[in-house]
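1. here are the coordinates; sequence isn't available:
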């Protein structure tokens, strides 16, 4: 499925960044990190939770914790149509 970033932003999506802390399969005392980013809808975060389910089903390293942040990149009143451009020098 091809997604146009501008269309997603106009539909209310924002950029979600998650940091996964997981244990190494062979060395349970070692924590490693993985960073994931995608456009997602707050506050439910369906794509983030779908990825967490994928991790539980397909990745051998058990999750220790997940922390994430969400930033709506385009909000009401922030977008404007620019008709012209002025160049200096």
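-> Thanks, I have the structure now. Note that this is a predicted model, so its numbers are computed, not measured.

2. When you work out contacts or count neighbours from here on, use the C-alpha atoms and nothing else.
-> Fine.

3. Against residue 28, how distant is the spatially closest residue to residue 48 that is not a sequence neighbour?
-> Spatial nearest neighbour of residue 48, excluding adjacent residues (C-alpha to C-alpha, 6 or more residues apart in numbering): residue 40 at 7.3 Å. Residue 40 sits 31 Å away from residue 28, going by C-alpha to C-alpha, to the nearest Å.

4. higher neighbour count, those two?
-> residue 40 (22 against 11; other C-alpha atoms under 10 Å).

5. which residues in this protein form helices?
-> 5-10, 46-58 (DSSP state H).

6. Near the residue nearest to residue 29 when sequence neighbours are not counted, how many other residues are there?
-> Nearest residue to residue 29, sequence neighbours excluded (C-alpha to C-alpha, 6+ apart): residue 23, at 6.9 Å. Using other C-alpha under 10 Å, residue 23 has 19 other residues around it.

7. Pasting the second one now:
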């Protein structure tokens, strides 16, 4: 059995972290923080946009701001071929 996250990374997905600052209806003067992480495709972020649509539809908390960080964890390696022999003594 293979890991879903690993397969997503091979397909070009990277780890996306979103900080959502929001106000709850029962405490409108208190700014709260929710951190969300999932594998997503930059720069369109379809998984994050789906989550934000869910937030707007089903959660009774008004969003103040969203800060996004994204990093591809698996990417082509950087190497250069060395033509020669290095003796080790």
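-> Arrived safely, thanks for sending. Here the structure is a predicted model, which is why all the values come from computation and not from measurement.

8. TM-score for the pair, please.
-> The TM-score (TM-score structural alignment, normalised by the length of the first structure) is 0.81; 76 aligned residues with a C-alpha RMSD of 1.2 Å.

9. related to what we said a few turns ago, figure out which of the helices of the first structure is closest to residue 78 of the first structure.
-> With respect to residue 78 of the first structure, and counting by C-alpha to C-alpha, the nearest of the helices of the first structure is helix 5-10 at 11.0 Å.

10. which residues of the second structure fall in strands?
-> Under the criterion DSSP state E, the second structure carries strands at the ranges 14-24, 27-40, 62-71.

11. wait, residue 14 of the first structure sits on residue 37?
-> No - the pair residue 14 of the first structure / residue 37 is not scored as a contact, 10.4 Å apart, by C-alpha atoms under 8 Å.

12. ok, back up a step: in a markdown table, list the strands of the second structure along with distance to residue 78 of the second structure.
-> What follows is the strands of the second structure, written out as a markdown table (distance: least, C-alpha to C-alpha, whole Å):
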| stretch | distance to residue 78 of the second structure |
| --- | --- |
| strand 14-24 | 18 |
| strand 27-40 | 23 |
| strand 62-71 | 17 |
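
13. Deepest in the core, which of those is it.
-> Of all the strands of the second structure, strand 14-24 has the most neighbours on average by mean count of other C-alpha atoms under 10 Å, namely a mean of 18.

14. tell me the angle that strand makes with strand 27-40.
-> Angle, strand 14-24 of the second structure to strand 27-40, by axes from the mean of the first three to the mean of the last three C-alpha atoms, to 10 degrees: 170 degrees.

15. average distance between strand 14-24 of the second structure and the first structure?
-> Taken over the aligned residues, the distance from strand 14-24 of the second structure to the first structure averages 0.4 Å (mean C-alpha distance after the TM-score superposition for the first structure).

16. picking that back up, how about the residue nearest to residue 48 of the first structure, what does it touch?
-> 13-16, 46-48 (C-alpha atoms under 8 Å, 6 or more residues apart in numbering).

17. Many thanks, have a good one.
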